[in-house]
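Undergrad: all I have is the shape, not the residue letters:
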């Protein structure tokens, strides 16, 4: 039997790699295994949203990922071959995020970058290694792994299933995966093209019985076409690209010069019955699969990884009790169900072949949507929803209080200052207190006693516009969400909240398990 690892991560797609990187950045050893031969070789998931890039920035790879992909700063809508709407994403998101765009970054390149970052952090993925069985007891999990025909029995304290829609972890745990399949069939093609929809932009193309998306794939000029196979093409027979070429070219206003890759697929929507069973967790496609509406699937899996990563790290280091891990499922399962339900309704409406679907594609979206998005508030709301900036855990077990427009459970609003921004300190991957104004001496003393970094930012129009309150205090989680928002800087309220959750103090969690003790985080002077 192999020595016990703290955490065994099964699966090395983006979700598993980000989880392992998060743990490594927080000093928690883990082991990563994957039945794959190596990083993916197909572009597959393409879209990286602003919230994911923000989370990546805290992990130290935000700029590298952004530089490797293609920032699409405009979204165009075409109907029946004519352009009807253009959205400038920079206009929508500049005040909301340091990444006011949609990043086009092929999954194979994405995975190779994550594997390299993880290797630099001291963790190598064990390829061609599959999970074939697991059993739990009070102290941990016994996992049976197979590689090249040889089996190994490994022990770990926690096991994380990041192994995709056909998850061996989910099957071994006996967790149901209810949902369904869509009737429509889709195509995906990587092509070289010329025409109106070429370039560093995203174009959505609608027709009475057609739907197509065009986006840049690689800096070589390659583009991705994703579309609904037209009704006049046999749905169950093998389909060649020539069967859909004419429809795609007419909708998008392009000419395909060369075909690099083509495939067809069906879309599913499912959510696991549970995300946690004892010491085992499900993340990413192992726990939820979505329609392609909005490019949310991979980004949601990465969000799972960051959410669970900091909680596992806090518990493993003796900084929090094991009950903190229960909040993973409480927060992420609720979000996954809401997201799958929302994207399912949106997707069904957009691909419905009947009259209602045709009216939506040819009347409501191309004519009413541009009018609605003529209002700045509507454009900003659209960007927040699409980019996952709107994700909130207000109803979760770790949310408390409100100050200004910010509630406990909300993402910390991004505020840019002359000398930087308030997201820079999030790279500490630890609890911290933010005050936008002047911290009271009593709050400074309370923060120092609990080993919390206290950061003071100037109160200015940018902070007010972000919805923060002057001189309020915000206890920020290691993942950049607000745990507790206090309109008044009350040390007693802070202490009671921390004690209730067993967090951020020398007595938190399991003593002696890597806790750096009181005073581990400095109290910072005000940021200027």
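TA: Right, received. Where do you want to start? Just so it is clear, the model here is predicted, and its values are computed rather than measured. Numbers count the residues shown, from 1 in each chain.
Undergrad: make it CA atoms for all contacts and neighbour counts henceforth
TA: OK.
Undergrad: report the longest helix in this structure, please.
TA: Longest helix in the chain by number of residues, with DSSP state H as the criterion: helix 326-351.
Undergrad: run through who's touching the helix or strand following that one.
TA: Proceeding C-terminally, helix 326-351 gives way to helix 355-359 as the next helix or strand, assigned by DSSP states H and E. Here helix 355-359 makes contact (C-alpha atoms under 8 Å, 6 or more residues apart in numbering) with 207-209, 349-352.
Undergrad: for the longest helix of the chain, buried residues please.
TA: Using 16 or more other C-alpha atoms under 10 Å as the test for burial, helix 326-351 gives 326-333, 335-336, 339-341, 343-344, 347-351.
Undergrad: so how far is that helix from its chain's centroid?
TA: Helix 326-351 sits 13 Å away from the centroid of its parent chain (C-alpha atoms, centre = their mean, to the nearest Å).
Undergrad: how about stretch 251-262?
TA: 30 Å.
Undergrad: how many residues are close by residue 118?
TA: Counted with other C-alpha atoms under 10 Å, the neighbours of residue 118 add up to 21.
Undergrad: what does residue 492 give?
TA: Residues within reach of residue 492, counting by other C-alpha under 10 Å, total 12.
Undergrad: show me the helices in the stretch 301-450 of the chain, by range?
TA: For the stretch 301-450 of the chain, applying DSSP state H, counting those that start in this stretch gives helices covering 326-351, 355-359, 369-372, 376-386, 441-449.
Undergrad: ok so, going back, which helices and strands does the longest helix of the chain pack with?
TA: For helix 326-351, the packing partners by 3 or more C-alpha pairs under 8 Å, 6 or more residues apart in numbering; DSSP states H and E come out as strand 254-271, strand 288-289, helix 297-316, helix 355-359.
Undergrad: use this one as the comparison:
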């Protein structure tokens, strides 16, 4: 970076959130720079669960296959109680609405490496050892002072700055955005270790005084262990302390050894009261932090980046008016608050020191949880909630109209379900026919119902903001699940306008494209074309 640089967007923070945002922007051809205060990329596992929805949105940029190849997928967890254990099937491998019906376990270091490699292929490199020490903005730009490791200052002038720089965000501090919440009284231990006595898969030991979780890792060690800090430990937790804690909760059945990384940490739940201050925006841990329950943290941050990325991309390209950015706060802040609240409730129950809870936890959970997991409806609901497939923006500022007689199926604001279809006459996955940088108009039904001249006219009017695809089912009898999830009978016609992040924006029955045209005009204005 030169002494004075000018870019469209400066991304501060090169964790998964910042890297994803830079990837989104680079896909739009936006001039983006990304800086990080740390002199090197992380080498520890840190966040390690990648959810199905995260894989879906990263697949739009060709990243998901690399992540899956590097990680360890899991569809069940073994719960160990006082005298019994039970393997609980969490997800159905036959779930048809996503290509990723599992939890993917992968070290954050590996996730960041893969994201950074894809970013570098697009000509965007991370400027490390670059600390933001000042943020000033006027009407049409933001000026940041950035110091390198030697303290040498540089100025970066950007149209927009996005703070993805974590819980202690310098960008958030500079804007004066409040970050309210509280810290849990307990201290916890994370370690990447080798383990004797465990079969493959996820394991949860419900001990007499606490819990121990084991998650499979390929690198930098075979296992990640999470537990509460041992009572009476002095100074930083050492391997011997961890071994004693694991032995106490797991009844001596498991031995941990050869740690690659071991750290004590506390858990806070905090959330900002807004995600934007003028031309400065926040995403990921800079905006919300919470307990690790359900593996939601990194995934929620990546979803922030995707939501903001396509909007910033269209605005910076001049395809959409700047007012589109106002919808970022309206859509993502409620999601951040919800995640903070729900993970907090789950974690407080899981770590409660209440004597009754401690008594019941190792005795009741191994009996009740397998019974509940045998119910397909509950298992599907659990999968959708944990995997973030249930996240929606119904009732939000970008949820358009939905006309026609339907009680089920994808509605405006819902994630578009995946499925096998014919796209322009060729068999394909529905998600893979969507554009990552434009709205996609899906014309569902027999090809001849939309005159080509009519389709060409709306495509010409909206230019770079719109792609059109003709969609039908190869065999309605076989693809009943796709019909049900879309909510469109196989013999009818409908139009679904899908946002660049894969959420339904507008839908209507029939062949009149007037509603689609009016929606795009209301959202993008006259900037498109």
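TA: Now that the structure is in, tell me what you want to look at. Here the structure is a predicted model, which means the values were calculated and not measured.
Undergrad: mind putting the contacts of helix 355-359 of structure 1 in CSV, distance to residue 4 of structure 1 included?
TA: Formatted as CSV, these follow (distance: C-alpha to C-alpha, whole Å):
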residue, distance to residue 4 of structure 1
207, 57
208, 58
209, 56
349, 49
350, 49
351, 49
352, 51
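Undergrad: grab the most central residue of structure 2 for me.
TA: Of all residues in structure 2, the one closest to the mean position by C-alpha atoms, centre = their mean is residue 299, 2.9 Å from it.
Undergrad: test my guess that that one contacts residue 51.
TA: Yes. Residue 299 of structure 2 lies in contact with residue 51 (C-alpha atoms under 8 Å); the separation is 6.6 Å.
Undergrad: follow-up on the earlier one: can you put the helices of the stretch 301-450 of structure 1 in CSV and add distance to residue 284 of structure 1?
TA: CSV is the format used below for the helices of the stretch 301-450 of structure 1 (distance: least, C-alpha to C-alpha, whole Å):
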stretch, distance to residue 284 of structure 1
helix 326-351, 10
helix 355-359, 30
helix 369-372, 31
helix 376-386, 18
helix 441-449, 35
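Undergrad: looking at these, which is closest to residue 131 of structure 1?
TA: helix 326-351 (22.5 Å; C-alpha to C-alpha).
Undergrad: average offset of that closest one relative to structure 2?
TA: Once superposed with structure 2, the aligned residues differ from helix 326-351 of structure 1 by a mean of 0.7 Å; criterion: mean C-alpha distance after the TM-score superposition for structure 1.
Undergrad: tell me, that helix lands on which residues of structure 2?
TA: Alignment of helix 326-351 of structure 1 against structure 2: residues 326-351, by TM-score structural alignment.
Undergrad: same question for stretch 21-29 of structure 1.
TA: Mapping stretch 21-29 of structure 1 onto structure 2 (TM-score structural alignment) gives residues 23-31.
Undergrad: then stretch 58-69 of structure 1?
TA: Residue span in structure 2 matched to stretch 58-69 of structure 1, by TM-score structural alignment: 60-71.
Undergrad: buried residues, the matching stretch. List them.
TA: Using 16+ other C-alpha under 10 Å as the test for burial, stretch 60-71 of structure 2 gives 60-61, 63-64, 67-68, 70-71.
Undergrad: closest one to residue 506 of structure 2 out of these, please.
TA: Nearest to residue 506 of structure 2, judged by C-alpha to C-alpha, of the buried residues of stretch 60-71 of structure 2 is residue 60 at 20.6 Å.
Undergrad: what's near enough to touch the closest one?
TA: By C-alpha under 8 Å, 6+ apart, the residues touching residue 60 of structure 2 are 432, 435-436.
Undergrad: how close does the residue in structure 2 that residue 214 of structure 1 lines up against get to residue 137 of structure 2?
TA: Counting by TM-score structural alignment, residue 214 of structure 1 lines up with residue 214 in structure 2. Separation of residue 214 of structure 2 from residue 137 of structure 2 (C-alpha to C-alpha, to the nearest Å): 46 Å.
Undergrad: my read: residue 523 of structure 2 touches residue 398, true?
TA: Yes. Using C-alpha under 8 Å, residue 523 of structure 2 is in contact with residue 398, at 7.3 Å.
Undergrad: looking at those two, which is more packed in?
TA: residue 398 (23 against 16).
Undergrad: ok, now which ones touch the more buried one?
TA: Residue 398 of structure 2 makes contact with 327, 413, 505, 523, according to C-alpha under 8 Å, 6+ apart.
Undergrad: redo that, cut-off 6 Å
TA: By C-alpha atoms under 6 Å, 6 or more residues apart in numbering, no residues touch residue 398 of structure 2.
Undergrad: give the intersection of the neighbour lists for residue 523 and residue 398 of structure 2.
TA: With the criterion set as C-alpha under 6 Å, 6+ apart, the contacts of residue 523 of structure 2 and residue 398 do not overlap.
Undergrad: now do the strands in the stretch 351-500 of structure 1.
TA: With DSSP state E, counting those that start in this stretch as the criterion, the stretch 351-500 of structure 1 has strands at 400-403, 406-407, 416-417, 420-421, 432-436, 453-457, 473-476, 482-486.
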